[in-house]
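K.L.:
Sequence plus the predicted model coming up.
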Amino acid sequence: MRKAAGVVVLYNPIESEVLQNIKSYVNELDVIYCIDNSDEENNFFSEIEKCVYIPNHKNIGLSKALALGCDKALREGATVLVTLDQDTVFEKKCISTLIKYVEENNDAGVVSPNVKRIVRINGKRKVIDSALYSSSIEEVGYVITSGCVFTAKTYDLTDGFDESLFIGQIDQDFCCSVRKINKKVLRLGNVFMYQE
């Protein structure tokens, strides 16, 4: 039976924005592990039943936080993992489409959506509605970490997230691990996330 887990890494989040972002995809996941790298606790997730809040009380880096969340998800029976940034927003059914694709295509190691950008103008978020990539399904060298969907089986076969990396090159490194096990890194151009 499928259990889809999200792992979202937080760092000094803006409460209203993060809650709004998580609500854009919460219904497509069974559980969301909120790994908080802030010095202070930000446990404002009580209104979202599926959120499991894990404070680190310091910035341990993105890679360690992702590994912590993925490992906990696997111990608790997750079969599919989705990695997320606190500023990621998804269109409806995007995650469900990505999960279905990775489950039905054995050669797919990581699948990711197309991206539309969010920019800040005078402190307010604005979506730039043009996609960054083509609308086709493309095999690519790497995709950004946020929005990555992969099975627990694929994750177990890779080296996971290199915890010596703090924030940079994590996405490239993980995608290299996926390609080393002869799986593809794919972008589905017809589903979208919004990324600041």
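P.N.:
Received the coordinates, thanks. Because the structure is a prediction, the values reported are computed rather than measured.

K.L.:
CA atoms for contacts and neighbours, from now on please.
P.N.:
Fine.

K.L.:
biggest helix in the protein, by residue count?
P.N.:
Taking DSSP state H as the criterion, the chain has its longest helix at helix 62-75.

K.L.:
ok, and for that helix, which residues are buried?
P.N.:
In terms of neighbour count (16 or more other C-alpha atoms under 10 Å), helix 62-75 has its buried residues at 62-71, 73-74.

K.L.:
out of the residues you listed, who's nearest Gly109?
P.N.:
The closest of the buried residues of helix 62-75 to Gly109 turns out to be Cys70 (C-alpha to C-alpha; 15.5 Å).

K.L.:
That closest one: what's it in contact with?
P.N.:
Going by C-alpha atoms under 8 Å, 6 or more residues apart in numbering, Cys70 touches 7, 81.

K.L.:
next SSE after the longest strand along the chain?
P.N.:
Of all segments of type strand in the chain, defined using DSSP state E, the longest is strand 108-121. The element immediately downstream of strand 108-121 (helix or strand, assigned by DSSP states H and E) is strand 124-131.

K.L.:
Second structure for comparison follows:
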Amino acid sequence: MKVVAIVVTFHPEFNALGALLDILNSQVDTVVVVDNCSGNDFYNWFNKFYAQKVHGIFLAENTGVATAQNKGIVWARTEGADAVVLFDQDSLPEHGMVNCLAMALKNEQAKGNKVAAVGPKYVDERNVDRPSFSRLIGIRLKKVLYEQEIVPSDFIISSGSLIPICTLDEVGMMNDEFFIDQIDIEWCLRAKACGYQSYGVCSTTMQHNLGEEPLKFLGFTLLHHSPLRHYYIFRNAIRLLFKSYIPLGWKLIFIRTLLLRFFLYSLFVTPRLKYCKMMAKGVWHGLKGRMGKFIPG
């Protein structure tokens, strides 16, 4: 299996990205970095990795995560890849992770299962109780326990996910119009509607921080994001409500989550007014179908 790693960057922290590229070089056939216009400093820093056979695609503007992933996938196809493994710039897989994922993929395919993606457990030391894998049971989302080596999951976070090219050929690419946020959920649920199952691989791990410093509220630890990120969270979730392949249970989860976030951030998290405006604008644009990169005004 020829595997190409796709790393999407946007003004990365150089040491963290360097550690990721170093460890990926020993785990995959080729690495391609798709950069969303991080500037000359990044380009000059990246030059040293060409000697390590790391390819670079430098975009003239910030096109968003989904578009950058798609450009990497197109490049991987030209390289004859059998699968791609996606990474955010601040993730760090353990040694042997990609091989472990590839073996899990082959095992499930050998059973006759149509595989959407396989992904590792992720470890966010700021929020250790957050589950890596979950499934919709009725109208509730239940975390999947790590009792087996490979477990079905409704979705896998994009960073660390290994996806066969043949699956992408049938399911389609990442949704460009989402720009950022919920890209992985949308794609995995779309794949599930096509008969493909995503799997979590409990025997391998990856360090990965979700969002900014988590928010503590009434004994709960919640993912924390900026007002701009909340615009995308609300807009994209609203758009998912109109997708026929999204199960009703998931739509109810999206609605419940948005209501909770709107209540919490508009009342208790500063800057409250800015959060309120961006969330409301996200709802309005989602209803209108105004997608892509947020343009103020």
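P.N.:
Everything's here; your move. A quick note: this is a predicted structure, and the numbers were derived from the prediction, not measured.

K.L.:
what range in structure 2 does the longest helix of structure 1 sit on?
P.N.:
Matched against structure 2 by TM-score structural alignment, helix 62-75 of structure 1 falls on residues 65-78.

K.L.:
I'd assumed Asn43 was in contact with Asn12 of structure 1.
P.N.:
No: counting by C-alpha atoms under 8 Å, Asn12 of structure 1 sits too far from Asn43 to count as a contact (11.4 Å).

K.L.:
quick one: the strands in structure 2?
P.N.:
Counting by DSSP E, the strands of structure 2 are 3-9, 30-35, 54-58, 83-88, 92-93, 115-123, 134-137, 140-143, 150-153, 162-164, 197-207, 212-217, 220-224.

K.L.:
report the angle between the axes of the third one and strand 3-9?
P.N.:
Translated: strand 54-58 of structure 2. Relative orientation of strand 54-58 of structure 2 and strand 3-9, computed by axes from the mean of the first three to the mean of the last three C-alpha atoms, to 10 degrees: 40 degrees.

K.L.:
The second one too?
P.N.:
Here strand 30-35 of structure 2 runs at an angle of 20 degrees relative to strand 3-9 (the same axes, to 10 degrees).

K.L.:
Average offset of strand 30-35 of structure 2 relative to structure 1?
P.N.:
Taken over the aligned residues, the distance from strand 30-35 of structure 2 to structure 1 averages 0.5 Å (mean C-alpha distance after the TM-score superposition for structure 1).

K.L.:
Show me what the lengthiest helix in structure 2 is packed up against.
P.N.:
Identified as the longest helix of structure 2 according to DSSP H is helix 248-268. Packing contacts for helix 248-268 of structure 2, counted by 3 or more C-alpha pairs under 8 Å, 6 or more residues apart in numbering; DSSP states H and E, involve strand 140-143, helix 227-240, helix 272-288.

K.L.:
Would you mind listing the buried residues in the first one?
P.N.:
By neighbour count, with 16+ other C-alpha under 10 Å as the criterion, strand 140-143 of structure 2 contains no buried position.

K.L.:
cool, and the last one?
P.N.:
Judged by neighbour count (16+ other C-alpha under 10 Å), helix 272-288 of structure 2 contains these buried residues: 274-286.

K.L.:
do stretch 113-123 of structure 1 as well
P.N.:
By 16+ other C-alpha under 10 Å, the buried positions in stretch 113-123 of structure 1 come out as 113-118.

K.L.:
Contacts only, for the most centrally placed residue in structure 1.
P.N.:
Nearest residue to the geometric centre of structure 1 (C-alpha atoms, centre = their mean): Thr83, 2.1 Å. By C-alpha under 8 Å, 6+ apart, the contact list for Thr83 of structure 1 reads 6-8, 66, 145-149.

K.L.:
Could you do Ser134 of structure 2 as well?
P.N.:
Shown in contact with Ser134 of structure 2 (C-alpha under 8 Å, 6+ apart): 141-144, 153-155.

K.L.:
how many neighbours does the residue nearest to Asp107 of structure 1 when sequence neighbours are not counted have?
P.N.:
Spatial nearest neighbour of Asp107 of structure 1, excluding adjacent residues (C-alpha to C-alpha, 6 or more residues apart in numbering): Lys183 at 5.1 Å. The burial count assigned to Lys183 of structure 1 is 17, neighbours taken as other C-alpha atoms under 10 Å.
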